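Enquirer: Next one to model:
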Amino acid sequence: MEGIGHRTLRVNGINIHVAEKGDGPIVLFVHGFPELWYSWRHQILSLAARGYRAVAPDLRGYGDSDCPPSASDYSIFHLVGDLVALVHALGQDQVFVVGHDWGAVVAWWLCVLRPDMVKALVNLSVPYSPRNPRRRTVESLRAIFGDDYYMCRFQEHGAIEAEFEQIGTTSVVKRFLTYRTPAAIFISKEKGIDGSFEAAATLPSWLSAADVEYFANKFEKSGFTGGLNYYRCLDLNWELTAPWTGVQIKVPVKFIVGDLDLTYHTPGVQDYIHKGGFRKRVPFLQDVVVMEGVGHFINQERPQEVSDHIYDFIKKFY
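Expert: Sure, this is the predicted structure:
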């Protein structure tokens, strides 16, 4: 795709596939679920054209990167460790970081554990969520949303994979990337994913059939278990990160979210973002952008705007 290069690097004991383009300071793009480096295709081209070296890995468990077999191989320490080793493999000590969805979570924790490696951070969709010392993560989610909440359903090893297989990889990709209704984040055991996530009748303008095919082909190869294991480590991460309870993010941050993003409409999230709680935990937060008329997959839905926001922020630190 338009001069984007690809290679595989051995980092942190596994093989990680990397897409990259351009010369200059490195901008490391970290994708979410169920996505790939390809989610950043527009930003790679845009930032490379503006004098940066854009680097986007397939995270462990995804695409052309290795998929370790055990769920415990996907702890936040493994995920952050992959990024640390990748930065070093690129010959750098410090980079700009851009994250979305699970990639945002990993980027937040990279800033917690290795703030020295992050020049500045632009995170999309998922704000920094401090550890609740009183209750495990999955227990908290069940208490708020019930057993059918997608993160709770994803805990069932093999069950969700079987449902995904039943409706087909292409259909799974289309449903996740195009969902808009709050009901879509609840997967009823009775209805299954087929009756819970409605398939888009037509693809939106920002997502082509070729895009869906690229994602689907890679997930046909890797399966979804690697990505699902990120959710299956939620309670393990809660245990592992106990020493960092209450820690702040101490790097310059810009946060961007769509006003139609279901994450933004999670109970309490808007008050947290806009009424001081977020800024207390991210004291170097410099900007919060709420983009109108855009949903969760913001970097694909509004690629030029997101690329401009990233560039306008990071250029201040170079």
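
Enquirer: Going by C-alpha atoms from here, please, whenever you check contacts or count neighbours.
Expert: Will do.

Enquirer: From what I see, residue 16 and residue 61 are in contact.
Expert: No - judged on Cα atoms under 8 Å, residue 16 makes no contact with residue 61 at a distance of 9.5 Å.

Enquirer: Could you report the neighbour count for residue 146?
Expert: Counted with other Cα atoms under 10 Å, the neighbours of residue 146 add up to 14.

Enquirer: typo on my end, it should be residue 304
Expert: Neighbourhood size, residue 304 [other Cα under 10 Å]: 14.

Enquirer: what's whichever strand or helix holds it packed up against?
Expert: Assigned by DSSP states H and E, residue 304 belongs to helix 303-314. Packing partners of helix 303-314 (3 or more Cα pairs under 8 Å, 6 or more residues apart in numbering; DSSP states H and E): helix 41-49, strand 118-124, helix 298-301.

Enquirer: one more, for comparison:
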Amino acid sequence: MTKSACIQSISVWNQAHIHLFSFLFGFWVLSKRLVRWLWRPQDSAELRARDTPPACLVDSSLGQHKHVKLKGVKLHYVEAGSKDNPVVLLLHGFPDFWLSWRYQIPTLSRHFRVIALDLKGFGDSDKPAWRSSYKIDTVLEELTQFVYSLGVSSCTVIGHDLGALLGWYLVHQNSSIVNKFVSVSCPHPNVYWNASKSVKWLNYVQLPYLPEIDALKEDVKIIDQYFKHLGPKDVDAYKYTFSRQDDWTGPLNYYRNLPLSKISEPLKQVQVPVVLVVGSKDPFVHLETVVKSTEFCETFRLQIVDDCGHFPHQENQQAFNSLLVKHLVDSRRSSAVDGGSVTSPSKRLISGLFGAVSNTVKYGNTVIGNVQKKTNDVVNSIPSFNLNYNNSSSQS
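Expert: Model prediction:
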């Protein structure tokens, strides 16, 4: 499939740079692993057998487990809520699957038809092994066809991490199928890769096989590292889901493809209302990337959930759900009362967390002042993201 007009490949030089460093970093990792194995062979603990799915994965209390077969792939999803309600599509991150949204499904299903999808390569969806199956245009076409398979022409998209990254591409390429877009812990793709703290890891995963094997070491220790905020039962569900080498190939293939593409510039601003939700302690999202993301959006709002890291929807689900309801449900009611008009985001706060940022905000030495000006000076501690949800709510 050829790339769409809004997506282009990065330069040949940048691609060569990635693959060169991939080789060098892979050689370094292999050498390090060999030395460690020779010195402390006991650290290479065997992978614990996990043959029976945990109860939470077969429990239908969160919704109905369904499958849809598109042209070349079968996708699994969990559906909850009335079919008469507008559709909200939930796209999880990495390494994750539909269960990521277990705290949001009951709340959202009171107002929406909720679809929590297992992205291709994850969970119970098909897991094609070929790297080319995860090219961005292929994935976006499949997501578009998936939305149409639900019997609707458009929906609200809420994505976390990798799912949000795909959401950004989707609103640029096919904004007609997205009513609103909520990006959780993920700035715009054109600033995401350059600002990533995981450059070495991104280079490393370009290698075949080795990253998959590495992910399984020490009984899938990577899951313990990513999900320190979860209890033992939830961690066990994740380890079951990612307990085979094949469970990692698909997820890693996204990162073997996505860094090689970007949104074409100059580009038209996203017309879909965009909300970026970040945790105040997220180590992967920085103020500069947030401000740069505003340049790509006509309407942009930032929501900060206090005392949370990269998984605000899991770490503080009550605050996160509250802001979702405020944005998706209350704003819809207000729009209906106002005859369809929408207040400019630079003049209104959502749930009192962080004011809206509309259109282009220049960054640099004056970034703090510019953002505070856009938010009517309600934010005085942006550098540390120390915003208190409860206290801020009283200011709205």
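
Enquirer: before we move on, back to that, for the helices and strands packed on helix 303-314 of structure 1, state which one has the densest average packing.
Expert: Neighbour counts (mean count of other Cα atoms under 10 Å) averaged over each of these peak at strand 118-124, with a mean of 24.

Enquirer: list the buried ones in stretch 213-225 of structure 1?
Expert: By 16 or more other Cα atoms under 10 Å, the buried positions in stretch 213-225 of structure 1 come out as 215-216, 218-219, 222-225.

Enquirer: Helices of the stretch 1-150 of structure 2, start to end?
Expert: Taking DSSP state H, counting those that start in this stretch, the helices of the stretch 1-150 of structure 2 run over residues 12-39, 55-58, 105-108, 136-149.

Enquirer: Quick one: map residue 247 of structure 2 onto structure 1.
Expert: By TM-score structural alignment, residue 247 of structure 2 lines up with residue 223 in structure 1.

Enquirer: who's in contact with that match?
Expert: By Cα atoms under 8 Å, 6 or more residues apart in numbering, residue 223 of structure 1 lies in contact with nothing.

Enquirer: Next one: it from residue 95 of structure 1, what distance?
Expert: Residue 223 of structure 1 is 30 Å from residue 95 of structure 1, where distance means Cα to Cα, to the nearest Å.

Enquirer: what helix or strand is the alignment partner in structure 1 of residue 172 of structure 2 on?
Expert: Using TM-score structural alignment, the equivalent of residue 172 of structure 2 in structure 1 is residue 112. Using DSSP H and E, residue 112 of structure 1 sits in helix 102-113.

Enquirer: Which among the helices of the stretch 1-150 of structure 2 is found nearest to residue 276 of structure 2?
Expert: For these, proximity to residue 276 of structure 2 was assessed by Cα to Cα; helix 105-108 is nearest, at 18.0 Å.

Enquirer: according to the alignment, the closest one goes to what range in structure 1?
Expert: Under TM-score structural alignment, the match for helix 105-108 of structure 2 is residues 44-47.

Enquirer: The matching stretch vs structure 2 - mean distance after superposition?
Expert: Its matched residues in structure 2 lie on average 0.9 Å from stretch 44-47 of structure 1 after superposition (mean Cα distance after the TM-score superposition for structure 1).

Enquirer: ok, which stretches of the stretch 151-300 of structure 2 are strands?
Expert: Taking DSSP state E, counting those that start in this stretch as the criterion, the stretch 151-300 of structure 2 carries its strands at 155-160, 178-184, 261-263, 274-279, 299-305.

Enquirer: Take those strands and write them to JSON lines, including distance to residue 368 of structure 2.
Expert: As requested, these are exported to JSON lines (distance: least, Cα to Cα, whole Å):
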{"stretch": "strand 155-160", "distance to residue 368 of structure 2": "26"}
{"stretch": "strand 178-184", "distance to residue 368 of structure 2": "22"}
{"stretch": "strand 261-263", "distance to residue 368 of structure 2": "26"}
{"stretch": "strand 274-279", "distance to residue 368 of structure 2": "17"}
{"stretch": "strand 299-305", "distance to residue 368 of structure 2": "14"}
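
Enquirer: Among those strands, which comes closest to residue 191 of structure 2?
Expert: Closest to residue 191 of structure 2 of the strands of the stretch 151-300 of structure 2, according to Cα to Cα: strand 261-263, at 9.4 Å.

Enquirer: residues making contact with that closest one?
Expert: Contacts of strand 261-263 of structure 2 (Cα under 8 Å, 6+ apart): 6-10, 136, 169, 172, 189-190.

Enquirer: Wait, residue 116 of structure 1 touches residue 92, no?
Expert: No - here residue 116 of structure 1 does not reach residue 92: they are 11.6 Å apart, not a contact under Cα under 8 Å.

Enquirer: which residues touch the nearest residue to residue 216 of structure 1 once chain neighbours are set aside?
Expert: Distances taken as Cα to Cα, 6 or more residues apart in numbering put residue 170 closest to residue 216 of structure 1, at 5.1 Å, once the chain neighbours are dropped. Contact partners of residue 170 of structure 1, counting by Cα under 8 Å, 6+ apart, are 212-213, 216.

Enquirer: mind redoing it with 10 Å?
Expert: When contacts are counted by Cα atoms under 10 Å, 6 or more residues apart in numbering, residue 170 of structure 1 touches 164, 209, 212-217, 219-220.

Enquirer: Pipe those into TSV and attach distance to residue 152 of structure 1 per row.
Expert: Formatted as TSV, the contacts of residue 170 of structure 1 follow (distance: Cα to Cα, whole Å):
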residue	distance to residue 152 of structure 1
164	16
209	30
212	26
213	28
214	28
215	24
216	24
217	27
219	22
220	24
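
Enquirer: Widest-spaced pair of these?
Expert: 164 and 209 (19.2 Å).

Enquirer: Just want to know which of the two has more residues nearby.
Expert: The neighbour comparison of residue 164 of structure 1 against residue 209 (other Cα under 10 Å) goes to residue 164, with 20 against 12.

Enquirer: Might you report the residue contacts of the alignment partner in structure 2 of that one?
Expert: Residue 164 of structure 1 maps onto residue 215 in structure 2, with residues paired by TM-score structural alignment. Applying Cα under 10 Å, 6+ apart to residue 215 of structure 2 gives the contacts 221-223, 242-245, 247-248.

Enquirer: mapped onto structure 1, which of the residues you listed are still contacts?
Expert: For these, the contacts that are reproduced in structure 1, applying both residues aligned by TM-score structural alignment, their matches' Cα atoms under 10 Å, are 221-223, 247-248.

Enquirer: burial measure for residue 5 of structure 1, as a count.
Expert: Using other Cα under 10 Å, the number of residues around residue 5 of structure 1 comes to 12.
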